[in-house]
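Participant: Fold the following for me, if possible:
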Amino acid sequence: MNAAPALAGYTAAMGFAAPQLLLRSNWPHRAPALAAAAWHALAVSFSIAAALTAYSLAMPTEHLHAGLVGLLHTCGLSANTAQPDPDTADRLAVGVPAVIGIALVASFAFHVVRARRARTQHREAVDLVGRHSPRLCATVLPYDTPAAYCLPGRHPRIVISDAAVDRLTPEQLDAVLEHEQAHITGRHHLVLAAMEAFYSVFRWVPLARHARQQTTLLLEMIADDRALRRHSHEVLATAMYEMAAARTPKGAWAAGGPNALIRMKRILGPRKTPHPALWGSVAAMALAVPLLPLLVACPPGLG
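Facilitator: A predicted model of the protein is given here:
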């Protein structure tokens, strides 16, 4: 029994239907870390399902069990050296899924390297123009618009304009710095690079487009929640309002930005902690969804 139709249906469901269900849910903004994990789980599940669908289409008469054995022969890992060379279908069955995996890894590396290069160039310029503030643990730039952002990576920087230092209260300034530090310690640039890679390979799929947009917003909300551990909602929201119009250099994370209005409404609106049952069910889903394509391709009891 060939699993190609079931796998194709599952891939389509993950790519087109699942993101709509997640977008219509009202819990992601209440649990941004969990929601980000859910989006990544859907992306991983879709990628695995797409690879297995390509394999099943290339080997319509083979079950996944047999295909895995064939994969070992193709890679030269089988102890039986008397097997014949793989034919065209065998090569396609291995080659197409391999291309998908290689494309994702290469795209991730490309986005990481490109962002690192942009941050390095900007960091060098910031070090020349700005002045380091030991009190703020940040670099202060001469800029007449309130702004704050961070340059994550091996040599991170938190950059803040002197207009922000002058206009923000000490509490607001501390909240902004806490927000930026959360991006650095959370290594959010790598999380976003993974989703950028997924979008680059599957940009025609709604899941890829929505996952990239939502991950960017959710990572900002995660940083907001880190700042809210020590500061009031009004303090952080006011600071974000002051810096909403500031521009962010490429590869940086800013406390303001285009999502500032959504985040301010979330911060100032009623706060409702997700029910533990919701946490548990979504966490279980995030762990199980990447494995579902394997069950579809190789259901229990089939040999």
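Participant: Going by C-alpha atoms from here, please, whenever you check contacts or count neighbours.
Facilitator: Fine.
Participant: Which residues does stretch 185-196 contact?
Facilitator: 40, 108, 111-112, 152-153, 183, 208, 211-212, 215-216, 219, 251 (CA atoms under 8 Å, 6 or more residues apart in numbering).
Participant: gap between Ala254 and Leu292?
Facilitator: When distance is defined by CA to CA, to the nearest Å, Ala254 is 37 Å away from Leu292.
Participant: Let's have the contacts of stretch 185-196 in TSV, adding neighbour count, secondary structure and distance to Asn259.
Facilitator: Below are those laid out as TSV (neighbours: other CA atoms under 10 Å; DSSP: H, G, I helix; E, B strand; the rest coil; distance: CA to CA, whole Å):
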residue	neighbour count	secondary structure	distance to Asn259
His40	22	helix	20
Phe108	22	helix	24
His111	21	helix	22
Val112	20	helix	23
Pro152	26	coil	20
Gly153	18	coil	23
His183	25	helix	15
Ala208	26	helix	19
Ala211	25	helix	15
Arg212	22	helix	14
Thr215	24	helix	12
Thr216	18	helix	9
Leu219	23	helix	11
Gly251	20	coil	16
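Participant: before we move on, back to that, who's more crowded, Ala254 and Leu292?
Facilitator: Ala254 (28 against 18; other CA atoms under 10 Å).
Participant: In contact with the closest residue to the more buried one other than its chain neighbours: list those residues for me.
Facilitator: Leaving out its chain neighbours, the residue that sits closest to Ala254 by CA to CA, 6 or more residues apart in numbering is Tyr149, at 4.0 Å. Counting by CA under 8 Å, 6+ apart, Tyr149 makes contact with 158-160, 180, 248, 252-255.
Participant: Out of these, the closest to Ala82 would be?
Facilitator: Ranked by distance to Ala82 (CA to CA), those are led by Ala252 at 55.8 Å.
Participant: pretty sure that closest one is touching Cys150, no?
Facilitator: Yes - counting by CA atoms under 8 Å, Ala252 touches Cys150, with 5.6 Å between them.
Participant: Could you check which of these two has the larger neighbour count?
Facilitator: Under the criterion of other CA under 10 Å, the comparison of Ala252 against Cys150 puts Cys150 first, with 28 against 22.
Participant: run this one through as well so I can compare:
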Amino acid sequence: MTALALALLALVLLWPAPLLLARARWTYREPRAALVLWQAIGLAAGLALIGAAVAVALAPLGGGLFDGLAALARGTGRLPTAHTVLFLVALGLLTWLAGVLVYRFLATLWVRRRHRELLDLVADPWPGQAGGRVLAHPRAVAYCLPGAGSRVVLSSGALDLLDPQELDAVVAHERAHLAERHDLVVLPFAAWRTALPGLPGVRRARPAVATLVEMLADDRACAVCDRAALATALARVGTAAAPEGALAATGRATLVRVQRLLDPPAPSPVLRFGCYAGAAALLAVPTLALLAGWSG
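Facilitator: Coordinates of the predicted model:
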């Protein structure tokens, strides 16, 4: 019963749940809480999927996860061949998911280091902006490169297009990304998509999370700049995408963000509490199922 419940939970969290959450617009009212819910969905899906396989594999030994593993380690428990294969599949899946995450992290670090070195060669320092670089290009572009030796990059086209207030707003947005390390929020979802590319819910997760991250940066920037100026700047700069490993002020959801800036939704303590409570419950269910016995 435990294995079946975990398998159903994994199916829901990998397919309809992310699709529904990606379409939801109430998340725009509480983007930070919605991001916590997204993270809980991703982690709980992995726990439930692996837990279901482990529960079936170790069922002949009785007890829970630790009892079963202890019996295997002591040599006091033996698994039938089919259960042994399933246990190895579960270990392989865990290794695959963890390995993809580590690979994406290391690959992103390498891409950013190469990008930073290239920027320092071809871009000019931006006076008065720590880590700022100006790239000679007619197209209006603005993005930041997170990590050690972070950079805030604007093209000469953006400098020519934006007035001082709009420019300050764009810089504040990029500084918000760097301060809150939003790149680390997006990274697991990029790894999730690489590891499980065939699932529609997984494919929709990354762009939905990226939009919420941009809204968080917008909100933080608006604490120190004019909201209308940031909206105008986003509309002016357009939909230029960020290079790999970077975070851009603009993107595919720019129009939605401009509308949100000009007509900000009211925060909702109820939605916020619901997201946090839902995230806690999602993580608790597979964790407790793994720790408890599953023989009944």
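Participant: quick revisit: does the equivalent of the residue nearest to Ala254 of structure 1 over in structure 2 sit in a helix, a strand or a coil?
Facilitator: Aligned counterpart of Tyr149 of structure 1 in structure 2: Tyr143 (TM-score structural alignment). What DSSP: H, G, I helix; E, B strand; the rest coil gives for Tyr143 of structure 2 is strand.
Participant: One more: the one 5 residues further on?
Facilitator: Here Ala148 of structure 2 is coil, with the state taken from three-state DSSP.
Participant: Check the gap between it and Tyr103 of structure 2 for me.
Facilitator: Taking CA to CA, one finds Ala148 of structure 2 at 18 Å from Tyr103 of structure 2.
Participant: These two: which has the busier surroundings?
Facilitator: Set Ala148 of structure 2 next to Tyr103 and count neighbours by other CA under 10 Å: Tyr103 wins out with 13 against 10.
Participant: for the counterpart of that one in structure 1, helix, strand, or coil?
Facilitator: Under the alignment (TM-score structural alignment), Tyr103 of structure 2 pairs with Phe110 in structure 1. Classification of Phe110 of structure 1 using three-state DSSP returns helix.
Participant: so which of the contacts of Tyr149 of structure 1 persist in structure 2?
Facilitator: Retained in structure 2 by both residues aligned by TM-score structural alignment, their matches' CA atoms under 8 Å are the following of those: 158-160, 180, 248, 252-255.
Participant: any idea which helix or strand carries the corresponding residue of structure 2 for Ala41 of structure 1?
Facilitator: Residue pairing (TM-score structural alignment): Ala41 of structure 1 is matched to Ala40 of structure 2. With elements taken from DSSP states H and E, the one containing Ala40 of structure 2 is helix 31-58.
Participant: just Ala130 of structure 2 next, same as before
Facilitator: For Ala130 of structure 2, there is no host helix or strand (DSSP H and E).
Participant: tell me the contacts of Tyr28 of structure 2?
Facilitator: 212, 215, 265.
Participant: From these, list the buried ones, please.
Facilitator: 212, 215 (16 or more other CA atoms under 10 Å).
Participant: Take the contacts of Tyr28 of structure 2 and keep only those in strands.
Facilitator: Of these, none are assigned to strands by DSSP state E.
Participant: picking that back up, identify the residues contacting the closest residue in space to the match of Ala41 of structure 1 that isn't next to it in sequence.
Facilitator: Once flanking residues are discounted, Ala40 of structure 2 sits nearest to Ala279: 5.1 Å by CA to CA, 6+ apart. For Ala279 of structure 2, the contacting residues are 36-37, 39-41, by CA under 8 Å, 6+ apart.
Participant: rerun at 10 Å
Facilitator: Neighbouring residues of Ala279 of structure 2 by CA atoms under 10 Å, 6 or more residues apart in numbering: 33-41, 43-44, 273.
Participant: neighbour-wise, which of those residues leads?
Facilitator: Within the contacts of Ala279 of structure 2, Ala44 tops the neighbour count with 27 neighbours, counted by other CA under 10 Å.
Participant: surely that one meets Leu9?
Facilitator: Yes - contact criterion CA atoms under 10 Å: Ala44 of structure 2 and Leu9 qualify, at 8.6 Å.
Participant: got any residues that touch both of the two?
Facilitator: Both Ala44 of structure 2 and Leu9 are in contact with 282, 285-286, where contact means CA under 10 Å, 6+ apart.
Participant: Val237 of structure 2 maps to what in structure 1?
Facilitator: If you follow Val237 of structure 2 across to structure 1 using TM-score structural alignment, you land on Met243.
Participant: Ala169 of structure 2 now?
Facilitator: By TM-score structural alignment, Ala169 of structure 2 lines up with Ala175 in structure 1.
Participant: List the residues that contact that match.
Facilitator: The contact partners of Ala175 of structure 1, by CA under 10 Å, 6+ apart, come to 169, 181, 224, 226-233, 235-237, 239-240, 255.
Participant: Helices - which of these land there?
Facilitator: Of the contacts of Ala175 of structure 1, the ones assigned to helices by DSSP state H are 181, 224, 226-228, 233, 235-237, 239-240.
Participant: Show me which of those is closest to Gly76 of structure 1.
Facilitator: Taking these together and measuring to Gly76 of structure 1 by CA to CA, the closest member is Gln181, at 48.2 Å.
Participant: which stretches of the stretch 151-296 of structure 2 form helices?
Facilitator: Ranges of helices in the stretch 151-296 of structure 2, per DSSP state H, counting those that start in this stretch, are 156-161, 164-180, 182-195, 200-222, 227-237, 254-262, 269-291.
Participant: Average offset of the fifth one relative to structure 1?
Facilitator: Compared with structure 1 after fitting, helix 227-237 of structure 2 has a mean deviation of 1.0 Å; criterion: mean CA distance after the TM-score superposition for structure 1.
Participant: Over to the fourth one?
Facilitator: With the two structures superposed, helix 200-222 of structure 2 lies on average 1.3 Å from its match in structure 1, counting by mean CA distance after the TM-score superposition for structure 1.
Participant: Where in structure 1 does that helix fall?
Facilitator: Taking TM-score structural alignment, helix 200-222 of structure 2 hits residues 206-228 over in structure 1.
Participant: Pull the distance from that stretch to the chain's centre.
Facilitator: With CA atoms, centre = their mean, to the nearest Å as the basis, stretch 206-228 of structure 1 stands 8 Å off its chain's centre.
Participant: And stretch 46-64 of structure 2, by the same measure?
Facilitator: Chain-centre distance of stretch 46-64 of structure 2: 27 Å, with CA atoms, centre = their mean.
Participant: Same check on stretch 91-99 of structure 1?
Facilitator: 26 Å.
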